[in-house]
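> predicted model and sequence below, questions to follow.
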Amino acid sequence: MPSKPPAPAANRLLAALPRKDRERFMVACERVDLQYAGVLAEAGEISHHAYFPTGALISLIAPIDGHAALQVGLVGDEGMLGMPLFLGVGASPLRAVVQGSGKALRIGAAAFRREIGSSPALVRLLERYLYVMAAQFAQTAVCTRFHVVQARLARWLLMMHDRAYSDALHITQEFLAYMLGVRRVGVTRAASALKQRGLIAYHRGDIMIMDRAGLEAAACGCYAADKLLYACVLADHP
């Protein structure tokens, strides 16, 4: 039996807006289906849309010297993709790739800027979300430097599980390498160790969460820190 409830029908950031602001914002959006492995943004390129996932999962990847990459963040229905537009800089420093297929609300850059200009409530909410994302990036940097690969993998799987609303996750070797910043042999060892402990089932890119509580115990403290920060800054938004 799935250990997660059915996915909510809307993006939680937008759901936190006052009704009039939310309704006006929704009129400016279009509903889109995001397909697995689709690229929504390339590092250094101008962003033309902002995305508010309602069921999709987006991986934020930092390129390194053009030869490697590291996943630094995840965006699900708790957040949005398009912070450079909010900050007025246009280009993103990160690559955004769809990690889990699903629906999202998409809004064009010009319309997004108009909404920002007309909704102080939206601005306050996005400022709080920006703070949470900056903290997530910093937490990932510390995690990658100081924590063992197996604990880091458990952390990312839990973060995906929270946003995917499913025990079944599809993660290729390439994405696992992005998550952990290690070579394939390190990916295999970490996934195999969690599998041997009965925490996950793993076969050719398909991961099933078997023991959520055990996976939380195996994760580093960064996962709990991420959740606490979200609860303190966003979950109790005014």
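Looks like it arrived, so ask away.
> going forward, measure contacts and count neighbours with C-alpha atoms only.
Will do.
> let's check: the centremost residue of this structure is which one?
With distances taken as C-alpha atoms, centre = their mean, residue 74 lies nearest the centre of the chain, 1.7 Å away.
> how many neighbours does the closest residue to that one other than its chain neighbours have?
Spatial nearest neighbour of residue 74, chain neighbours left out: residue 59 (4.9 Å); criterion: C-alpha to C-alpha, 6 or more residues apart in numbering. Number of residues near residue 59 (other C-alpha atoms under 10 Å) recorded here: 26.
> I'd assumed residue 94 was in contact with residue 59.
No. The criterion here is C-alpha atoms under 8 Å, and residue 59 misses it with residue 94 at 9.6 Å.
> A helix includes the residue nearest to residue 74, no?
No. Counting by DSSP: H, G, I helix; E, B strand; the rest coil, residue 59 is not found in a helix; it is strand.
> what's the closest non-adjacent residue to residue 45?
Per C-alpha to C-alpha, 6+ apart, closest to residue 45 is residue 91, 5.0 Å.
> from residue 49, how far out is that neighbour?
11 Å (C-alpha to C-alpha, to the nearest Å).
> and stretch 11-27, how far out from the chain middle?
What separates the centre of stretch 11-27 from the centre of its chain is 20 Å, taken as C-alpha atoms, centre = their mean, to the nearest Å.
> outside of that stretch itself, list whatever touches it.
For stretch 11-27, the surrounding residues in contact (C-alpha atoms under 8 Å, 6 or more residues apart in numbering) are 52-54, 77-80, 115, 119, 121-122, 125, 237.
> tell me the buried residues in stretch 176-194?
176-182, 186-187, 190-192, 194 (16 or more other C-alpha atoms under 10 Å).
> closest one to residue 69 out of those residues, please.
Nearest to residue 69 among the buried residues of stretch 176-194, counting by C-alpha to C-alpha, is residue 178 at 5.7 Å.
> put this beside the first:
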Amino acid sequence: MPSIVAANRLLEALPATERGRLLDHCEPVVLRFAEILAEAGEPIREVWFPIRCAIVQVARIDGHANLEVGLVGDEGALGASLVLDVAESPQQALVQEPGEALRIEAGRFRRELARSPALTRVLRHYIHAQMGQLAQTAGCTRFHVVEARLARWLLMTQDRAHSSQFHLTHEFLANVLGVRRVGITRAATTLQSHRLIRYTRGDITVTDRAGLEAAACGCYAADKICYQRSMAMPAAARTQPQP
């Protein structure tokens, strides 16, 4: 297994001593595509800090349809709701982009929360960012066309994969975006015809990042602003001199 360093933004926001203590209890792992990390309503057994991967959170609608409600990469953590004393996973979570992550057992994580005010503060601000992004996603799903939503999702995936190339099948995208597979095919064909992406058997290459941003809805930029504003206070608190 490759060596993994703390390249997760939540971990990097912690003071060095508290970050080091938490990392002592983290295990480096490599996540596989479509691996299920959590099920809705089941106890949170582990907390995951993505390094170079993406984890999609999926809500079940009417017991049969799926809809993405969040994407977690190196800007966040899966299982962060433990900071609110919520012990059950609110959604199913599965690996969208395989790669490296850090994993810590839930009981050990709770003990670190009790010892680390900085960790508690950072996670609460991250959850605030997630709430804003969830509201943005709800509006995006209701009002924006599939092509713009797909462009947004591809940008979000690229940000978390740290690569212009990644693998996403039509079926997987249809499930997480809550549309028919034919809708994904048409949207991907349009983006490819505009030379924004190359798409072959699930292998996607972003060929024109600026063009893809222009094709995406404003929700992509709004998500980034929401995260930056929510996380600004912990960053500012970290740099203030201590009495």
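Sure, I can see it. Worth saying up front: this structure is predicted, and the values here are computed from it rather than measured.
> just to revisit the earlier point, the residue nearest to the centre of the first structure and residue 57 touch, don't they?
Yes. At 7.1 Å, residue 74 of the first structure and residue 57 qualify as touching, with contact defined as C-alpha under 8 Å.
> and for these two, which residues touch both?
residue 160.
> and stretch 57-72 of the second structure, which stretch of the first structure?
Mapping stretch 57-72 of the second structure onto the first structure (TM-score structural alignment) gives residues 60-75.
> which residues are contacting that stretch?
Contact partners of stretch 60-75 of the first structure, identified using C-alpha under 8 Å, 6+ apart, comprise 43, 53, 57-59, 81, 93-97, 133, 136-137, 140-141, 159-160, 163, 177-181.
> of these, keep whichever come out buried.
Neighbour counting by 16+ other C-alpha under 10 Å classes 53, 57-59, 81, 93-97, 133, 136-137, 140, 159-160, 163, 177-181 among those as buried.
> alignment lookup: residue 104 of the first structure to the second structure.
So residue 104 of the first structure corresponds to residue 101, using TM-score structural alignment.
> what's the neighbour count on that match?
The local packing of residue 101 of the second structure (other C-alpha under 10 Å) involves 26 other residues.
> which residues touch it?
By C-alpha under 8 Å, 6+ apart, residue 101 of the second structure lies in contact with 4, 28, 29, 30, 31, 48, 49, 50, 51, 52, 53.
> cool, residue 208 of the second structure as well?
By C-alpha under 8 Å, 6+ apart, the residues touching residue 208 of the second structure are 195, 196, 197.
> which of those are buried, as a ChimeraX select command?
This is how ChimeraX selects the buried members of the contacts of residue 208 of the second structure, with burial counted by 16+ other C-alpha under 10 Å:
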select :196,197
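> how big is the offset of the longest helix along the first structure relative to the second structure?
Identified as the longest helix of the first structure according to DSSP state H is helix 120-146. Its aligned residues in the second structure lie a mean 0.6 Å from helix 120-146 of the first structure after superposition (mean C-alpha distance after the TM-score superposition for the first structure).
> relative to the second structure, which residues correspond to that helix?
Taken onto the second structure by TM-score structural alignment, helix 120-146 of the first structure occupies residues 117-143 there.
> tell me which residues of the matching stretch are tucked away?
Residues of stretch 117-143 of the second structure classed as buried: 118-130, 133-134, 136-137, 140-141 (neighbour count, 16+ other C-alpha under 10 Å).
> kindly report the same for stretch 82-91 of the first structure.
Buried residues in stretch 82-91 of the first structure, defined by neighbour count with 16+ other C-alpha under 10 Å: 82, 83, 85, 86, 90, 91.
> pick out whichever of those residues sits closest to residue 110 of the first structure.
Among the buried residues of stretch 82-91 of the first structure, and counting by C-alpha to C-alpha, the member closest to residue 110 of the first structure is residue 85, at 9.2 Å.
> what does the closest one align to in the second structure?
Superposed on the second structure with TM-score structural alignment, residue 85 of the first structure falls opposite residue 82.
> the residue lying closest to that match once chain neighbours are set aside sits in which helix or strand?
Excluding the flanking residues, the one nearest residue 82 of the second structure by C-alpha to C-alpha, 6+ apart is residue 110, at 7.2 Å. Residue 110 of the second structure is part of helix 106-115 when elements are defined by DSSP states H and E.
> that helix - contacts with which helices or strands?
In this structure, helix 106-115 of the second structure makes packing contacts with strand 46-61, judged by 3 or more C-alpha pairs under 8 Å, 6 or more residues apart in numbering; DSSP states H and E.
> residues in contact with the counterpart of residue 219 of the first structure in the second structure?
When the second structure is aligned by TM-score structural alignment, residue 219 of the first structure is paired with residue 216. Applying C-alpha under 8 Å, 6+ apart, one finds that residue 216 of the second structure lies in contact with 147, 148, 149, 150, 151, 152.
> aligned counterpart of the last one in the first structure, please.
Which is residue 152 of the second structure. Here residue 152 of the second structure is matched to residue 155 in the first structure, going by TM-score structural alignment.
> does the helix or strand containing that match pack against any helices or strands, and if so which?
Element membership of residue 155 of the first structure [criterion: DSSP H and E] is helix 149-164. Helix 149-164 of the first structure sits against strand 57-64, strand 68-75, helix 173-180, helix 184-196, helix 212-218, helix 221-230, with contacts defined as 3+ C-alpha pairs under 8 Å, 6+ apart.
> okay, buried residues for the helix holding residue 110 of the second structure please.
For helix 106-115 of the second structure, the neighbour count (16+ other C-alpha under 10 Å) marks 106, 109, 110, 112, 113 as buried.
> how near is the second one to residue 138 of the second structure?
It stands for residue 109 of the second structure. For residue 109 of the second structure, the distance to residue 138 of the second structure equals 30 Å [C-alpha to C-alpha].
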